[in-house]
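Participant: sequence unavailable; structure follows:
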């Protein structure tokens, strides 16, 4: 019995890359998952948390727990998960929520939601056992950017590469220092603009050295940052979220 998925669409995706959210739904439905969307959902609370406003972040996070509360799985009810196209937000829920709700009345609810929350590619590979999306096709070469949140907070490295390996016509060329930060870092890009831009430049130059057509990642925040530098410099690269790639060709 395949599970039901409650999708969480982060602020960046909702406001700037809505097509990525739709492509995630397309991919999930392709593998037979029932997708639910709660229109009351807002933010995971990460912007306030990273800026040091813990009480404000907790209020937003408490709403997240309420919005994604779900009944326990049983013999006649399939398991239910929270799936997001953002390792950054997933990392916030699975890690930072622990300190936000430690010793509170919501600690148990927090732990339940944490255990159900997954980034898209890890959910497909590690939970469902899906290694390729039927019909996915995209001609060209790509290099992969490991976002800090995916790699360091969620331990995600193999899953996106495995899924992308199953995309017909697409070839991966690993760039140098793929695990190095792109320089976005949320408010870091605002507070330390010059350093942030220099880090984006370094990442893009490594990507260009591969001769790849695309930079692919799990996080649109990183891709937005890199894409801004690419467009400003009029460079021959395109940024794609992994969901956009997996939804291509069918």
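Facilitator: Good, I have the coordinates. Computed from a predicted structure; not experimentally measured.
Participant: from now on I want contacts and neighbour counts done on CA atoms only, so please keep to that.
Facilitator: Noted.
Participant: and the nearest residue to residue 189 once chain neighbours are set aside, how close does it get to residue 226?
Facilitator: Of all residues not flanking residue 189 in the chain, residue 196 sits nearest, at 5.2 Å (Cα to Cα, 6 or more residues apart in numbering). Distance, residue 196 to residue 226, by Cα to Cα, to the nearest Å: 10 Å.
Participant: alongside the first one, take a look at this:
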């Protein structure tokens, strides 16, 4: 089954300010930034790769007519995360929505996994969500308004060989989302997460074998991976007022068979 047509815009984030991490390249972060702009938001995108970040900003300008602000940031370094938060305030004035999209995978069996592989994946995928949330939540608390959307994965629930580090990190993102949401609700701030199954983009194709991609796609009821914008659409929904009663939820973006 082929993907549906690219969605029309409805102004769901009109006049909102949005920060998206790991938004270089052509993956979920980039697509979420594009959909946020299309829905009326002012956007700042961030990534570890300065050159690719600049290229992403230029593409977004061509595709949407609005060039987002940019800030290079390594989400594993707290000083850079703090600098990103300060830059976002300078560029946008305040932050309505934070999209925590940074993550790192890789396929390796537990018995072959090094400490460095284990801790690197957890640092990028889980610890970054903690660092970013800790940096941005005080401003949202002060304004009594704000939304955080985290990017988890169905692997936080389901098993796959060679993915123990990534699955553990994504399960941690889910638990962190639920617990931080209960705290944030006292300040009228919402925190939710998406859990995609498989969304096709260039980096995934680079680090995953064709055989595994074919197997993963075959598990999906539609027989295809998601388009990255199909995941981004759910992130935009969670960032918008359409999900105003939702917090602490982890929403699958999947067509996997039962």
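Facilitator: Now that the structure is in, tell me what you want to look at. Keep in mind that what you see is a predicted model, and the values were worked out from it rather than measured.
Participant: TM-score for the pair, please.
Facilitator: Once superposed, chain against chain, the TM-score is 0.33 (TM-score structural alignment, normalised by the length of structure 1); 144 aligned residues with a Cα RMSD of 6.3 Å.
Participant: one step back: compare residue 196 and residue 226 of structure 1 and say which is more crowded by neighbours.
Facilitator: A count of neighbours by other Cα atoms under 10 Å puts residue 226 above the other of residue 196 of structure 1 and residue 226, at 24 against 19.
Participant: run a quick check on the residue nearest to residue 189 of structure 1 versus residue 203, I expect a contact.
Facilitator: No: with contact defined as Cα atoms under 8 Å, residue 196 of structure 1 does not count as touching residue 203 (10.7 Å).
Participant: wait, doesn't residue 174 of structure 2 sit right on residue 193?
Facilitator: Yes: Residue 174 of structure 2 is in contact with residue 193 according to Cα under 8 Å; the separation is 7.0 Å.
Participant: show me where structure 1 has helices.
Facilitator: Using DSSP state H, the helices found in structure 1 span residues 11-16, 18-30, 46-50, 54-67, 87-91, 97-100, 107-116, 120-122, 148, 158-165, 188-191, 193-210, 220-233, 242-246.
Participant: nearest approach to residue 139 of structure 1 belongs to which of these?
Facilitator: Ranking those by proximity to residue 139 of structure 1 (Cα to Cα) places helix 242-246 first, at 10.3 Å.
Participant: the closest one packs against which elements?
Facilitator: With contacts defined as 3 or more Cα pairs under 8 Å, 6 or more residues apart in numbering; DSSP states H and E, helix 242-246 of structure 1 has these neighbours: helix 18-30, strand 137-144, helix 158-165.
Participant: list the buried ones in the second one?
Facilitator: It stands for strand 137-144 of structure 1. Within strand 137-144 of structure 1, the residues that count as buried by 16 or more other Cα atoms under 10 Å are 137, 138, 141, 142, 143, 144.
Participant: taking helix 158-165 as reference, get the angle to that strand.
Facilitator: If you take axes from the mean of the first three to the mean of the last three Cα atoms, to 10 degrees, strand 137-144 of structure 1 sits at 140 degrees to helix 158-165.
Participant: now do strand 137-144 of structure 1 against helix 193-210, angle only.
Facilitator: Calculated by the same axes, to 10 degrees, strand 137-144 of structure 1 forms an angle of 130 degrees with helix 193-210.
Participant: which elements pack onto the helix or strand just after strand 137-144 of structure 1?
Facilitator: Counting by DSSP states H and E, the next helix or strand C-terminal to strand 137-144 of structure 1 is helix 148. Counting contacts by 3+ Cα pairs under 8 Å, 6+ apart, helix 148 of structure 1 packs against no other helix or strand.
Participant: many thanks, we can stop here.
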